[in-house]
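Trainee: Sharing a sequence plus its predicted fold:
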Amino acid sequence: MTLYKSLALVFFCVLSFFSCKQKEGEKSIETPKRPNIVFLLSDDQTSIATGCYGNSQVVTPNMDNLAKDGVMFTNHYNTTAICMASRATIMTGMYEYKTGCNFMHGPLKPEKFKKSYPVILREAGYYTGFAGKFGFAVSNGESWKEDTNDVLPIDNFDVWGGGPGQTYYKTSKNPTIAQYAKEYPHSSRAYGAWAHDFIKSAKASGKPFCMSISYKAPHLPFTPDKYFDYVYKDKTYKKPANYGAESATHLSPQAKSGRQYNAYNFWRETEDTYQEAIKGYNQLIHGVDYSLGMIRKSLEELGVDDNTIIIFTSDNGYSCGAHNFGGKVLPYEEASKSPLIIYDPRLPKNKRGVKLNNVTANIDMAPTILSYVGIDVPKNMDGENLIPLMSNAKEFKRESIALTNMWGNDEIQALTVVTKDWKYIYWQYANKSMQPTEELFNIGKDRLELNNCVNKPEYKEQLETMRKLYDEKYNHLVSNGLEIHDYKKYAVLFNRKANAEEKKPFLTGDYQEVLRQKAQEIALKNKNK
């Protein structure tokens, strides 16, 4: 009996082993393979500076092809149109008033970065890499400066190709990608080469991967890759219809008080300086476009293109002389909007090449990436998962987002609410010469924002609707954020019912005062030398 029992036990174990193997095999067939993620971020690229967004003067064949193969979002906003705050928002899915991260304010706390999409994906078994301009500090200190490696989360990635501060266009000046300098002296193409090596190592790891690249281009100084000089040679560019100061007469005095209106003189000094600037800007974008092409080619060559999702966007827009503005920061269309293209090779053909005009934002990037890999979106995130929108636009319920500017001189700090067709801006600043100002634009019909509808009787009902939406966004801001650094003051500054006296203790100085202070600091520094 003992022998029979032993044989029976062995037979049972053998059957169990093969049964388990069969079940494991069945599970591997039934369980979808987790997709790879490629997230590409240009710097200061406004949406209209992209061929597929209707600008025939910009040569972006790879971005255009990505849009044909994927989904293009035509109303994509950055909730804070400045690089540090926007990049922290992109990674965490939270508005700036919850991240607490921006110039003049402070760094992103490490515990908040732990809830960013790269960290969450790595914990979920993804092979992660970052290259380029990281753009914000992760620190328990108070300083926001991101110009040293000490405040960069290098150890949170399997492969690091990033750099502190603004990084450099010259590849050799960026230590983490300097090995590509001989063949690719300009960083935009060098990041394409870095991507190939990362994808290769990720494939060897046997893990799904998440690769994030943040280009310096087309940020100032406009130093394009000479390799592409032929692309825009002898070309002359038309100015946009809302170019120059004459198109800004209807805008608030607050908006025209800061450096965005009073500096960046190369956009308006002469025709030659404008042409030189726009050519450099467009050529830098072409370099990013070329790098995108390199990356798509690498994915194909390494056999992972059929399971790799590509997301391309930018951290904010750029004004390029519209309404006499340079730079970004302001809530107008050129400065706050960027391209967003999502390519998913698994998407049915009838869902590709689609243009969606629903309002999307940088807060949506982290929730969408996490949803693609099957991870529940953390409750702290403010953004939406965009995957259902790409399948059925009717299922996407959100109708508005908030745009904030909490940086720069007091006058230009504002809270804005945007829908698909309307934009309402509340300029909070008041002094002897200015009063809080409202602006209302029908951006569905007036994309250049040439007509301020706020005082037109026929739009009174729409104004009240937008005010109510504004108050909802304001209440969210007050109840869900503002707990760190100096953000509490915005509970007063962005309150439409607060008066000038109530706001006064929270103001730091208007644009002219800031300039005088800087001049005094420079004079004192030179005197002490």
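Mentor: Everything's here; your move. Residues are numbered from 1 along each chain as shown.

Trainee: C-alpha only now, for contacts and for neighbours.
Mentor: Fine.

Trainee: spatially speaking, which residue is in the middle of this protein?
Mentor: Centroid-nearest residue in the chain: Asp315, 2.9 Å away (criterion: Cα atoms, centre = their mean).

Trainee: And the helices in the stretch 201-350 of the chain?
Mentor: 259-262, 271-301, 333-336 (DSSP state H, counting those that start in this stretch).

Trainee: quick one, which of those is packed in tightest?
Mentor: helix 333-336 (a mean of 28; mean count of other Cα atoms under 10 Å).

Trainee: hold the first one in mind and look at this next one:
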Amino acid sequence: MKYKVYTQLFLYASCLFIMATSCASKEKKENTTNTTQTEYEQPNILFFVADDASMKSFGAYGSKYIKTPAIDALAKEGATFTNAYNCNPKCAPARACLLTGKYSWQLKEATNHNPYFPEEFKFYPELLGQQAGYFTGFTGKGWGPGLYKGKHNPAGPEFNKHEKKPPFKGISKNDYAANFADFLSQKPEGKPFCFWFGVFEPHRRYELDSWKKTSKQLADADVPPFYPDNETVRGDLLDYANEVEWYDTQVGRAIKILEEKGLLYNTLILISSDHGMPFPRVKGQIYEEGFHVPLIAYWKGVIQPGRSIDDFVNFPDIAPTFMEVAGLKPHEQMTGNSILELLKSDKSGQIDASRDHVLLGKERHDVGRADDEGTDLSYPVRAIRNKEFLYVHNIKPERWPVGNPEYGYLNCDGSPTKEYLTALKPDDKEYHFYEMSFAKRVEEELYNMQNDPHCMNNLALSPEYSDVKQKLRTQMEKELIAQGDPRMLGKGNVFDEYPYFGKRLNYKTGERYLVPDSEKPNK
């Protein structure tokens, strides 16, 4: 009898032990699974980049007359950077900085617009594919304009076969979202993806007065103080607004596709633009609206909603960020610094005290600049921007900043606004608007960005700001020398000597013509 009781007790205890062991094993397995997903599962990367959209053109940055609900919703649920910059405010050089993680003046030929991209540089999509197994691709506009050697655009393999009829004539027929869906349908099971979603909008040309087909009114437009306030300018801004809104529509469609495929939870989404709007004194120019770009980050479960980040970040920081997100160390060529820690932080405002400024610059953008030194010349500028000031050094102030007037100021896209400004005469009361956009500039410029965000009042010649100016110039040049900038090392003429592979200018007739294929390097 006693033996039977002991046997029953032993069996009961054994059952309890087995149950406890089983539960503990199950709990350990579940915890291991969660740890693996959190720490080791590679996130997807989706990068949206507009072509020529100013930061202030989005609701998340204060725009009232341009409606961007899809982008604004992501900003509300993610993080908005208030001090993001593009390093060089023109399509090809800005995108080169994004793809390589290098500062513009470190990219040899790719410092210029419409260049031949040197073969020595690596691109983050290629690196993610080779080293981390990412499925990569792009739609719309990748890197360009210019020539490159290789099977694919530096932004990755092309997905551009789907088209649809756009609402206005100036908008591309590219069905960006359908091409993104096509990309995802071809993605191998279990592979993370990295996709460059590059719309062509709001690049010119626009359908003239397309705004009249919408509910927009001339009174809605927000006219910057460096333009005259008239119907021509207002109408031009509203036509531009239509194309920014089209960009927002494409973002919204892409996000819906992610949701439907269950991919939104583990995808880092960045939204930006390569530079400011294609208007005089903005695109291609070293003034605030030309190089201050939108940057919105969304990453469900990682980025806390509603954050506003004031740290200064620059386009060279994007590539190393994507490398770290993928679990890789940034490539040795990358001189930018990852912003991953900023994304993961739970703070708003200034997070990293060392991120208190950015360096900016440009060399040759479009052709149409000539003098006794030659033709196809650059307009070299270097600048430094911190929280309070923008200091600009126009290294060759004797040259025309937007190109020679006799050739049509070719570093400014054609537009009704440009036509109005360039038609002004010296005795017109609005002539100062022409001068702000197209006239030659003094060697040094200094602007108080707290009081003068539109860069209207140059303080460089004011004695009370001489110390500030010198301090900023010294800091800028010291950092540029450390980065090997040829302009700081007495070798700046190299930027004028690099060939141009876009439309070349006949300096006798003033006409532009395509570079013959015989003069182009083989791809």
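Mentor: In hand now; what should we look at? What you are looking at is a predicted structure, and each value in this text was computed from that prediction instead of being measured.

Trainee: I'd assumed Ser47 was in contact with the residue nearest to the centre of the first structure.
Mentor: No: look at Asp315 of the first structure against Ser47 with Cα atoms under 8 Å: they stay out of range, at 10.9 Å.

Trainee: Identify the contacts common to the two.
Mentor: Common contact partners of Asp315 of the first structure and Ser47 (Cα atoms under 8 Å, 6 or more residues apart in numbering): Ser338.

Trainee: show me the biggest helix of the second structure in terms of residues.
Mentor: In the second structure, taking DSSP state H as the definition, the longest helix is helix 2-39.

Trainee: After it, which helix or strand is next?
Mentor: strand 44-50 (DSSP states H and E).

Trainee: Which residue in the second structure aligns with Phe198 of the first structure?
Mentor: Taking TM-score structural alignment, the alignment pairs Phe198 of the first structure with Phe183 from the second structure.

Trainee: Please, which helix or strand holds its match?
Mentor: helix 176-186.

Trainee: So which residues of the stretch 101-250 of the first structure form strands?
Mentor: Taking DSSP state E, counting those that start in this stretch, the strands of the stretch 101-250 of the first structure run over residues 127-133, 159-163, 209-214.

Trainee: what's the angle between the second one and strand 127-133?
Mentor: Just to be clear, that refers to strand 159-163 of the first structure. In terms of direction (axes from the mean of the first three to the mean of the last three Cα atoms, to 10 degrees), strand 159-163 of the first structure departs from strand 127-133 by 10 degrees.

Trainee: Strand 159-163 of the first structure: how far from the chain's middle?
Mentor: 19 Å (Cα atoms, centre = their mean, to the nearest Å).

Trainee: which other helices and strands contact it?
Mentor: strand 127-133 (3 or more Cα pairs under 8 Å, 6 or more residues apart in numbering; DSSP states H and E).

Trainee: Just tell me the aligned range of the strand it packs on in the second structure.
Mentor: Residue span in the second structure matched to strand 127-133 of the first structure, by TM-score structural alignment: 135-141.

Trainee: What's the separation between the residue nearest to Asp225 of the first structure when sequence neighbours are not counted and Val58 of the first structure?
Mentor: Spatial nearest neighbour of Asp225 of the first structure, excluding adjacent residues (Cα to Cα, 6 or more residues apart in numbering): His186 at 5.7 Å. Noted for His186 of the first structure: a distance of 20 Å to Val58 of the first structure, by Cα to Cα, to the nearest Å.

Trainee: ok, now Thr313 of the first structure?
Mentor: For Thr313 of the first structure relative to Val58 of the first structure (Cα to Cα), the value is 16 Å.

Trainee: about what we covered before: so who does the nearest residue to the match of Phe198 of the first structure once chain neighbours are set aside touch?
Mentor: Nearest residue to Phe183 of the second structure, sequence neighbours excluded (Cα to Cα, 6+ apart): Phe159, at 6.6 Å. Shown in contact with Phe159 of the second structure (Cα under 8 Å, 6+ apart): Gly137, Phe138, Thr139, Gly140, Asn179, Phe180, Asp182, Phe183.

Trainee: Please repeat the previous calculation with a cut-off of 6 Å.
Mentor: For Phe159 of the second structure, the contacting residues are Phe138, Thr139, Asn179, by Cα atoms under 6 Å, 6 or more residues apart in numbering.

Trainee: just the residues you listed now: which is nearest Arg253 of the second structure?
Mentor: Nearest to Arg253 of the second structure among the contacts of Phe159 of the second structure, counting by Cα to Cα, is Asn179 at 11.2 Å.

Trainee: Pull the number of nearby residues for the closest one.
Mentor: Residues near Asn179 of the second structure, counting by other Cα atoms under 10 Å, number 22.

Trainee: Next: the one 5 residues further on.
Mentor: The burial count assigned to Leu184 of the second structure is 19, neighbours taken as other Cα under 10 Å.

Trainee: Ok, Tyr420 of the second structure next?
Mentor: 15.

Trainee: quick one, what contacts the corresponding residue of the second structure for Ile443 of the first structure?
Mentor: By TM-score structural alignment, Ile443 of the first structure lines up with Met449 in the second structure. Counting by Cα under 6 Å, 6+ apart, Met449 of the second structure makes contact with Glu388, Phe389.

Trainee: Check the spacing between Met449 of the second structure and Ile286 of the second structure real quick.
Mentor: 14 Å.

Trainee: In stretch 503-517 of the second structure, which residues are buried?
Mentor: Arg504, Leu505 (16 or more other Cα atoms under 10 Å).

Trainee: quick one: that stretch to chain centroid distance?
Mentor: 30 Å.

Trainee: measure Tyr513 of the second structure to Pro192 of the second structure for me?
Mentor: Tyr513 of the second structure is 43 Å from Pro192 of the second structure, by Cα to Cα.

Trainee: Same check on Glu245 of the second structure?
Mentor: 29 Å.

Trainee: again with Asn458 of the second structure
Mentor: On the measure of Cα to Cα, Asn458 of the second structure and Pro192 of the second structure end up 49 Å apart.
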